[in-house]
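Participant: could you look at this predicted model? Sequence included:
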Amino acid sequence: MSPALPYWRLSGFYFFYFSLLGATAPFLALYFDHLGFSAARIGELVAIPMLMRCVAPNLWGWLGDYTGRRLAIVRFGAVCTLLCFAGIFISQSYAWLALIMALHAFFWHAVLPQFEVITLAHLRERATRYSEIRLWGSIGFIVAVVGLGELFERISLDAFPWALVLIMAGIVISSCWVPNAEPQMRPSDPALGGFLKQLRRPGILAFYCSVGLMQLSNGPYYTFLTLHLEALGYARGLIGQLWALGVVAEIVLFLFMARLLARYSLRSVLLASFLITALRWLLLGNLADHLAVLLFAQLMHAATFGSFHAAAIHFVQRSFADRQQGQGQALYATLAGIGGALGALYSGYSWNSLGPAWTFAIASLVALAAAVITAIRMPEERP
């Protein structure tokens, strides 16, 4: 008999963790713009936390697999994230902010890959319920993005660091509420070999390459969408609601994800996600001044993040043995970090020189490249 699922404890952690993403994704670039930095400097500062995902998840993932103390790593990472980010109150110079972005991100990126393993360990054979827990992260994102959008409409963006510190404190508290669980060790197959040998199995490297490209294509969206919409005349409160709309679509998708995965293969779900993403970037780059088109493009976030992320988590779980789960999730986070950092950097340099339309067009081509790799290199699996 399966042990009782600590649904609300797990969901509470996702709520606060993705509330932090809801506070940073729409408003971090806006805050740096408020401090007077140029588009290129903003792109660099936003890229730094993403670059830390190239290093931190693999280090913490190996440590989690080696020691088995995943929850201790989650709690330690949460506390250090809060302490490091609090240094933002000391100075707002470019060099100091770059250091703060790097330090807090090193520990922040230790947290989620290990917590994903803990969640799946609690779920055991109920892994299809992952989306039901993860959707509370999307709800946290909505609460943060709408609440802070209204807050910054009324008061100065100087309140931004204080809001982040409060959310980080929530992550620390919720991590202490979660009970521990380790992956149930299935009988090992000697033919699987170690982590590197498993990476060479058909379709695995193609999947990770597509992950990196997908996150690269998200660069303009997460770095400059808020500034893009402000330049088109949208109010900050409405911009926050538009961000939230995308996450509402993501939540609805999560509710139906178990049925989709039962009917369609992971390859099919990923391929559809990439193609919809490519269309979305073209709409945002060229027709965002039309509110109806903008609303439709935000609803497409259900594929750009929702179906893509849920399918990716399931793919990693299926593809690696129990003792390599942490490293598999960490590599997923790492490739996402590399892609996201490159996306933030190229969009920072191209935003003023090429303009929003061409910047988003490049992102669309990158998403199409991910679709081609998935179609050609990933073998079809039965649902």
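Facilitator: Received the coordinates, thanks. Numbers count the residues shown, from 1 in each chain.

Participant: rest of the way, CA atoms for contacts and neighbours
Facilitator: Fine.

Participant: run a quick neighbour tally on the closest residue in space to residue 381 that isn't next to it in sequence.
Facilitator: Spatial nearest neighbour of residue 381, excluding adjacent residues (CA to CA, 6 or more residues apart in numbering): residue 265 at 5.6 Å. Look at residue 265: counted by other CA atoms under 10 Å, it has 16 neighbours.

Participant: how near is residue 265 to residue 140?
Facilitator: Applying CA to CA, to the nearest Å, the value for residue 265 to residue 140 is 29 Å.

Participant: how close does the residue nearest to residue 381 get to residue 16?
Facilitator: Residue 265 is 31 Å from residue 16, where distance means CA to CA.

Participant: next, the one to line up against it:
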Amino acid sequence: MNVAARHSWLFATQFFAFGIVLPFLPAVLAARGLDAAEVAAVLALGSAVRLVAGPAGGWAADALGAPRLVLACAAAASALAACGLLLLAGFVAMLAVHAVLSAAMAPIVPLTDAVTTAAIRGARFDYGRVRAAGSVAFILAALLGGQAVARFGVDGAVALMVLGCAGAAVAALLLPAAPQAVVGRPRGLAAFTLPLRIPAFRRLLLVSALVQSSHAFYYAFGTLHWQAAGLGAGLIGALWATGVVAEIALFVWGRGLVLRLGPVGLSLLAAGCGVLRWGVTAVTADPWLLFPAQVLHAGTFGAQHLATMAVLGRVVPVAQAGTAQTVHAALGPGLAMGVLTLACGPLYEGAGGGGFWAMALLCAAAVPASIMLGRALSRA
């Protein structure tokens, strides 16, 4: 198995696990005896834990100089924690289990991005095509998870989650050893601030927060809005799938576009797609217009993600890559998404689908922020 295939397998296994966690975890918690308020409390605690645990995992990977080992341990710990969802029940137990599960899973994706972007410098493979394996696995997990729940109940989904996390642990151990980067290796708690001292990194945090968190209203209330507009479940599912398929298409075939536009051009593309996508979604529920708007997910998510990887790979030293990736995930899209998700409830109650205009405004604000990022990169 070549280097690119090993990294593809790592993305596929972890996103298979996430493809179970995101759609089915609330149902698992409800089946363990939690009411709606308790489910919300458990999920909220998980979000808070991830904001701290992600950067902590990245710091540990860099400080030890062993990102593969930390990544494998995090994935293995996630598999063990997920077993708790099978064995325990009740609010307090689920609160504890999900806190541990969230802490373990938090650094997995950003650390994978870190080790993959570092490997690209030597092996010269296409990040987008490798990352596409994760998106494909996410779709397959959602489909298989639904079948597992239908046949075995929620325990079937949890079993698939455990398998995905365990597979990610094995995949991490199968990665080729990277050269030990000693110079610039972070030491002590002050290491968390090292990426923040890089001007381009700070600008990237703002752009990522604006563009990626603009999906908050879509993730929280997109389905409810379309249901209220009379769209059926099958049609809504097809709309969601269209966005992910477009994202995969960009990852697989967009290398030429990435090379032509560069990170700043990709961020400007993402921002422009966001203004158009959320503007269309705000004013209509006509499927003939929504499907083309959903294709723009390739821009709003995919293009910005590729821009992020390009910037981090360019301005962050290899010895600080894990810390930078996890701090970016926590303080950029992670924190902004959490805050905006809370705000989306009152926004939807007051404006309905018109709340998508607020998301379009966030993307419009990302245009000058992207230009500022370009200026910082020109001085890097």
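Facilitator: Perfect, thanks for sending it. Everything numeric here is computed off the predicted structure, so don't read it as measured data.

Participant: TM-score for the pair, please.
Facilitator: Once superposed, the chains reach a TM-score of 0.83 (TM-score structural alignment, normalised by the length of structure 2), with 371 aligned residues with a CA RMSD of 3.4 Å.

Participant: quick one: map the residue nearest to residue 381 of structure 1 onto structure 2.
Facilitator: Aligning on TM-score structural alignment places residue 265 of structure 1 opposite residue 262 in structure 2.

Participant: for its match, helix, strand, or coil?
Facilitator: State at residue 262 of structure 2, reduced to three classes by DSSP: H, G, I helix; E, B strand; the rest coil: helix.

Participant: pretty sure it sits against residue 307.
Facilitator: Yes. Using CA atoms under 8 Å, residue 262 of structure 2 is in contact with residue 307, at 7.3 Å.

Participant: please list all residues in contact with the residue lying closest to residue 64 of structure 1 once chain neighbours are set aside.
Facilitator: Leaving aside its chain neighbours, residue 64 of structure 1 sits nearest to residue 70 (5.1 Å; criterion: CA to CA, 6+ apart). Counting by CA atoms under 8 Å, 6 or more residues apart in numbering, residue 70 of structure 1 touches 64, 114, 115, 118.

Participant: with residue 272 of structure 2 instead?
Facilitator: Contacts of residue 272 of structure 2 (CA under 8 Å, 6+ apart): 363, 364, 367.

Participant: what's the match for it in structure 1?
Facilitator: Aligned partner of residue 272 of structure 2 by TM-score structural alignment: residue 275.

Participant: residue contacts, the most centrally placed residue in structure 2?
Facilitator: In structure 2, the centroid-proximal residue (CA atoms, centre = their mean) is residue 109; its distance is 7.2 Å. By CA under 8 Å, 6+ apart, the contact list for residue 109 of structure 2 reads 11, 14.

Participant: how about it, what's its match in structure 1?
Facilitator: With TM-score structural alignment as the criterion, residue 109 of structure 2 pairs with residue 112.

Participant: what's the answer for residue 316 of structure 2, then?
Facilitator: Per TM-score structural alignment, the equivalent position to residue 316 of structure 2 in structure 1 is residue 320.

Participant: so how far is residue 281 of structure 1 from its match?
Facilitator: For residue 320 of structure 1, the distance to residue 281 of structure 1 - CA to CA - is 32 Å.

Participant: between these two, point out the one with more neighbours.
Facilitator: residue 281 (28 against 20).

Participant: I'd say that one and residue 361 touch.
Facilitator: Yes. Between residue 281 of structure 1 and residue 361 a contact is recorded at 6.7 Å, counting by CA under 8 Å.

Participant: thinking again about what came up before, and the helix or strand where the residue nearest to the centre of structure 2 lies, how far out from the chain's middle?
Facilitator: Using DSSP states H and E, residue 109 of structure 2 maps to helix 108-123. Its chain's C-alpha centre and that of helix 108-123 of structure 2 lie 15 Å apart, by CA atoms, centre = their mean, to the nearest Å.
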